[in-house]
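> Predicted model follows, preceded by the sequence.
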Amino acid sequence: MHRALELAALGPVVGDHARVGAVVLAPDGQVLGEGWHRGAGTAHAEVDAMSHVAPELLRGATAVVTLEPCNHTGRTGPCAVALMEAGVARVVYAIDDPGAHAHGGADRLRAAGVDVVSGVLADQAEQFLERWLLSVRLGRPWITVKWASSLDGRAAAADGTSKWITGAAARQHVHEQRAAHDAILVGTGTVLADDPSLTARGDAGELLAEQPLPVVLGDRVVPEDAALRRHPRGVVVLPGHDLDRSLRHLRELGVHSVLVEGGPTIASAFIAAGLVDEYLLYLAPVLIGGPRVALGDLGVGSISERRRLDVASTTSLGPDLLVRARPARARGAEGAQNDRSMP
């Protein structure tokens, strides 16, 4: 299973699919084949692994896979059926597939007489697939909120200028994070004020292979000559300010992860609504002062209502500091407000 997780990590980070790995073993434990899912429309990990094994060797073999074999026909057929037809005698997997249509492969295999074992390295698999699992379970994408600020919490100077608070290393890291998310979201205010391209670019300014889908939230019109109109993925405009509805729509488009890069207004709206799963805070060793704070009103009226975070890591990026944090896991008066699932 450790090897299957390593194989799963070879699959693309973004896209409407789960990253899954599989290993096929002979009865004596010898590895017969390995495989992983390479993206939507390609063979699933189990089928990919079996494709490297002679058919006669599959009979009586064991398939080890990081996610429950699927039980539905989409772009490909059910993996549970493929395993049964190949004569695989035992299937070992880490976690159940939470998808309403895909779930049930394990029961189907058991009904056909296949020995099925679940829960092997489940914690590791849950952590590896956390973004995809959350999006399927809650019906909304994983939300990462990012901002860059001075040490005193300012996102811009008093005149509105903000290029550049952080250095080149921090800015390049942001581009890498854009490429690691399915979509990037800003409000119309950011579009009108900054005219961002919202592309993921390399050190030399070249476009990276993976580009996030740009999403604009709000009612003001995106100008026809806006840089976003030239984005290689096009642009999705979501009118209104209903975050729940907008996120459900993005999930229907196959978006599993969103990087929120808007200004203080939109970042604060996501935080106040309890819809943030991870924070990326880029802190520059400068002081600016003034009114241009990184966040606005979060609905915190007293210190007892403060929103607590767990710091997952701190990383030096040149002169700057990246703080990666998540809503605190604690429950109770201070912790419960950090958790909110969409209906």
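Noted; the coordinates are in hand.

> contacts and neighbour counts: CA atoms only from here.
OK.

> Any figure for the gap between the residue sitting nearest the centre point of the chain and Asp182?
Central residue of the chain (CA atoms, centre = their mean): Ser257, 3.6 Å from the mean position. Going from Ser257 to Asp182 by CA to CA, to the nearest Å gives 5 Å.

> Against that first model, consider the following:
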Amino acid sequence: MRRAVDLARRGPAHGPNPRVGCVILAGDTPGAPAEQGAPGGRGETQRAVLGEGWHRGAGTSHAEVAALADARGRGADVRGATAVVTLEPCDHTGRTGPCSIALLEAGIGRVVISVPDPNVAATGGADRLRSAGVDVVEGLLEEQGIEVLGAWFPALERGRPFVTLKLASSLDGRVAAADGTSRWITSDVARAHAHRLRAEVDAIAVGTGTVLADDPSLTARTASGELTEHQPLRVVVGLRDVPSGARLHGPGGELVHVRTHDPAEVLAVLAAREVRHLLVEGGPRLAAAFLRAGLVDEVHAYVAPVLLGSGLTAVADLGITTIADAVRLVPREVVHLGPDILLVATPTTNVPRTGLPGTAETKEK
């Protein structure tokens, strides 16, 4: 299963489909040398690896089918073999056929699964396999299996895109100086890291205020400034038009304008487009709106050792008047990026969403 998890990591982190890995093992062969990635050690029964595969993205073969094809390419007989897979084999026909049927037709005798499929449209593979007489084991290394699925897993569980709020500020929480200048508060090392994050998400969202003030391109770029192969959707939230000459109309991902101030409506529109991971980048009012709505799943805060003393704050008014109501976060990771620091944290509390600027109840001016 650890090998299957490693294979899953080779797949893209973005897109509507999960990262999945699969290893097909032969029956028990006591004392036989294990091939690369095979489980077992000294004194244990070891199994030869017959095939391996992983999902390479939407429209391509699922991990189980790729592993079966690999086994056929090696000339291996998989009848009675064990398929070890990080996610429950799907039981529906989408861009490809059901993996449960593919495993049955291949004669697989045992299936070991790390994570049950949370997708109600695709689940049922384990039950179909059991009903056909296949030995099915679930829950092996489930924590690692969930980790490799990344944002896809909570997005499917919650029925909406997983939301990462990105903040890039000075040490005193400013995103721009008093005169409005903001380039550059963080270092080129931090900005390069942020572009790698952009290349992993399905969509990036900013408010119309940020579009008018900063004219962002919202592209994912390499260290040399070239566009990466994957470009996320560029989402603008708000009622005002995007200027015809804005850089958002230039090269990059598709531009989607969601004319609302309600974060839940934004997520509904993006869910319909099979967006699994949304990166909210700005500005302060949009950040506050998602926080007030309780729709931020993760915060990436890039903090530079810079003091401004005045200027635009990273998050607008949350309506908090006492420390007891503060939005608390649990730090998960701290990364040093040149002179800057990245704090990755998870919010543990939500704040009220009524009667505040930038919510569905009020209009942006």
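Thanks, I have it. Quick caveat: nothing in here was measured; it's all calculated off a predicted structure.

> quick one: TM-score?
The TM-score (TM-score structural alignment, normalised by the length of structure 1) is 0.94; 332 aligned residues with a CA RMSD of 1.4 Å.

> circling back to that earlier point, joint contacts of Ser257 and Asp182 of structure 1?
Counting by CA atoms under 8 Å, 6 or more residues apart in numbering, the contacts common to Ser257 of structure 1 and Asp182 are Val14.

> aligned partner of the residue nearest to the centre of structure 1 in structure 2?
In structure 2, Ser257 of structure 1 lines up with His277, judged by TM-score structural alignment.

> got it, and Leu217 of structure 1?
Aligned against structure 2 by TM-score structural alignment, Leu217 of structure 1 finds its counterpart in Val237.

> So what's the residue count around the closest residue to its match other than its chain neighbours?
Excluding the flanking residues, the one nearest Val237 of structure 2 by CA to CA, 6 or more residues apart in numbering is Gly207, at 4.7 Å. Neighbour count of Gly207 of structure 2, defined by other CA atoms under 10 Å: 27.

> so Gly207 of structure 2 makes contact with Val280?
No - counting by CA atoms under 8 Å, Gly207 of structure 2 does not reach Val280; the two are 9.2 Å apart.

> Show me what Arg128 of structure 2 lines up with in structure 1.
By TM-score structural alignment, Arg128 of structure 2 lines up with Arg108.

> Please disregard the earlier target; I meant Ser61 of structure 2.
Under TM-score structural alignment, Ser61 of structure 2 pairs with Ala43 in structure 1.

> and that match, helix, strand or coil?
Three-state call for Ala43 of structure 1 (DSSP: H, G, I helix; E, B strand; the rest coil): coil.

> quick one: contacts for it?
Taking CA under 8 Å, 6+ apart, one finds His37, Thr76 in contact with Ala43 of structure 1.

> for Ser51 of structure 1, same thing?
Residues counted as contacts of Ser51 of structure 1 (CA under 8 Å, 6+ apart) are Gly33.

> Now the residue located most distally from the centre of structure 1: which helix or strand?
Distance from the centre of structure 1 peaks at Glu56, with 39.2 Å (CA atoms, centre = their mean). Using DSSP states H and E, Glu56 of structure 1 maps to helix 55-58.

> next structured bit after that helix?
Proceeding N to C from helix 55-58 of structure 1, the next assigned helix or strand is strand 62-67, under DSSP H and E.

> In structure 2, point out the residues matching that next one.
So strand 62-67 of structure 1 sits over residues 82-87 in structure 2, by TM-score structural alignment.

> Give me the mean deviation of the matching stretch from structure 1.
Superposed on structure 1, stretch 82-87 of structure 2 shows a mean distance of 0.3 Å to its aligned residues (mean CA distance after the TM-score superposition for structure 1).

> Check which residues of that stretch are buried.
For stretch 82-87 of structure 2, a neighbour-count test (16 or more other CA atoms under 10 Å) marks Thr82, Ala83, Val84, Val85, Thr86, Leu87 as buried.

> got it, and stretch 104-124 of structure 2?
Neighbour counts over stretch 104-124 of structure 2 (16+ other CA under 10 Å) mark 104, 107-118, 122-124 as buried.
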